[in-house]
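Q: Coordinates only, no sequence provided:
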């Protein structure tokens, strides 16, 4: 259980820890009772972490191990996709910032704030419009 708590929000480490717990439960002569107790604890723990998975159908770590593994794998995939998208946006915003600084000189802090909170579409529009904009104010007036 310490491995589960120490996994933090690393869903892959959490899955490895759950696999170890299931092996321990299966080897215990009182496996049904221990399974119920640990399953209940794990559901609460995942809820506290904000795992965002539906645990209503999880009644037994031993019996529902595959379902839990699938849910954790989907979380890992979702996090990786979100991380790639976030990194892509940050990279594009950084490139646009460099181009704006090259064209307009030192940038005021409000430009950094705009770039940091921009959507993919906004960054694309500003990247195109900066070619003809005469000032930062003109570019960001929209």
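A: Great, that's in hand. Only a predicted model underlies this, so the values are computations on that prediction, with no experimental measurement involved.
Q: only C-alpha atoms for contact and neighbour calcs from this point on.
A: Fine.
Q: how deep is residue 27 tucked in, by neighbour count?
A: 10 (other CA atoms under 10 Å).
Q: what do you get for residue 21?
A: 19.
Q: Give the buried residues for the biggest helix by length in the chain.
A: If you go by DSSP state H, the chain has its longest helix at helix 65-104. Going by neighbour count (16 or more other CA atoms under 10 Å), the buried part of helix 65-104 is 65, 68-69, 71-72, 75-76, 89-90, 92-93, 96-97, 100.
Q: Centre of the chain to the helix or strand just after it, how far?
A: Using DSSP states H and E, the helix or strand that follows helix 65-104 in sequence is helix 109-116. Offset of helix 109-116 from its chain centre (CA atoms, centre = their mean, to the nearest Å): 23 Å.
Q: what's the spacing between the closest residue to residue 38 other than its chain neighbours and residue 15?
A: Spatial nearest neighbour of residue 38, excluding adjacent residues (CA to CA, 6 or more residues apart in numbering): residue 61 at 7.8 Å. Distance, residue 61 to residue 15, by CA to CA, to the nearest Å: 11 Å.
Q: Which of those two has more residues huddled nearby?
A: Taking other CA under 10 Å, residue 61 and residue 15 do not tie; residue 61 has more neighbours (26 against 20).
Q: List the contacts of that one.
A: 22, 35, 36, 38, 39, 68 (CA atoms under 8 Å, 6 or more residues apart in numbering).
Q: Give me the buried entries from those.
A: Using 16+ other CA under 10 Å, the buried ones in these are 22, 35, 38, 39, 68.
Q: Comparison target, given below:
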């Protein structure tokens, strides 16, 4: 068995890649018995951006499509796929890619646009080529909006992660574990920054948790 994570999100994968950091520290005599299961991470966009993927490869084409930032890039990759998958025995692959485009890729890039049923890659290519200017403008707008949202979310996640780490170092893993789910519901960056001061002012872990929980309940109201 090979545990595998296939990730196509825009921001880099940031979760723990083994069980080890998710388990409470154990006495040294028991350390060798702690589970350390790991998984193989395939971060599609990061691998595509690194430029180390093999050429003339279907997985490479998929990863580059996920990392593409405009209609022209997509058309170039599509043309390569059409050229590669011309043999009659590859009809199923051509249709699988076409269905993925129609049901997954294009709805994500062009929300609100009705897609006709797509059964072959040449249909996908022709449809994109006929509307390249209109869709390029829409993709740019979507990209700007998503970029702002993703940038804010990355900032929030980084601040939450830092606060949990500081809580662990100051008050221990039990307090840090209780801190994490409370911070996950707070989406105000300024408030998270203020928690950095609160962490220094709190006398103990319970005092810190009370302050964080109170702030979280106030935001819910």
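A: Ah, there it is. None of the values given here were measured: they were computed from a predicted structure.
Q: Just the contacts of residue 61 of structure 1: which are in helices?
A: 22, 35, 36, 38, 39, 68.
Q: three-state assignment of the residue nearest to the third one when sequence neighbours are not counted?
A: Excluding the flanking residues, the one nearest residue 36 of structure 1 by CA to CA, 6+ apart is residue 60, at 6.2 Å. Assigned with DSSP: H, G, I helix; E, B strand; the rest coil, residue 60 of structure 1 falls in the coil class.
Q: So what does residue 113 of structure 2 match up with in structure 1?
A: Aligned by TM-score structural alignment, residue 113 of structure 2 pairs with residue 55 of structure 1.
Q: can you check residue 142 of structure 2 too?
A: Checking with TM-score structural alignment, residue 142 of structure 2 has residue 75 as its match.
Q: Please give me every residue in contact with the residue nearest to that match when sequence neighbours are not counted.
A: If the residues on either side of it in the chain are set aside, residue 75 of structure 1 comes closest to residue 11, at 7.2 Å by CA to CA, 6+ apart. By CA under 8 Å, 6+ apart, residue 11 of structure 1 lies in contact with 72, 73, 75, 76.
Q: Kindly provide the distance from residue 11 of structure 1 to residue 18 of structure 1.
A: For residue 11 of structure 1, the distance to residue 18 of structure 1 equals 10 Å [CA to CA].
Q: before we move on, what about residue 75 of structure 1?
A: Taken as CA to CA, the span from residue 75 of structure 1 to residue 18 of structure 1 is 15 Å.
Q: do residue 77 of structure 1 as well
A: In terms of CA to CA, residue 77 of structure 1 sits 18 Å off from residue 18 of structure 1.
Q: What segments of structure 2 are helices?
A: Going by DSSP H, structure 2 shows helices at 44-50, 58-67, 71-84, 91-100, 106-109, 121-130, 132-171, 173-183, 189-201, 205-220.
Q: so can I have CSV of these showing distance to residue 7 of structure 2?
A: Shown next, in CSV, are the helices of structure 2 (distance: least, CA to CA, whole Å):
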stretch, distance to residue 7 of structure 2
helix 44-50, 6
helix 58-67, 10
helix 71-84, 19
helix 91-100, 16
helix 106-109, 15
helix 121-130, 24
helix 132-171, 16
helix 173-183, 23
helix 189-201, 26
helix 205-220, 31
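Q: so which of these gets nearest residue 5 of structure 2?
A: Judged by CA to CA, the one of those that comes nearest to residue 5 of structure 2 is helix 44-50, at 10.2 Å.
Q: What residues in structure 1 pair up with the closest one?
A: Alignment note (TM-score structural alignment): helix 44-50 of structure 2 is unmatched in structure 1.
Q: What residues sit buried inside that helix?
A: 44, 45, 46, 48.
Q: Kindly report the same for stretch 39-50 of structure 1.
A: So for stretch 39-50 of structure 1, counting by 16+ other CA under 10 Å, buried means 39, 42, 43, 46.
Q: my guess is the first one meets residue 60, correct?
A: This points to residue 39 of structure 1. Yes. Contact criterion CA atoms under 8 Å: residue 39 of structure 1 and residue 60 qualify, at 5.8 Å.
Q: Tell me the spacing between residue 146 of structure 2 and residue 40 of structure 2.
A: 28 Å.
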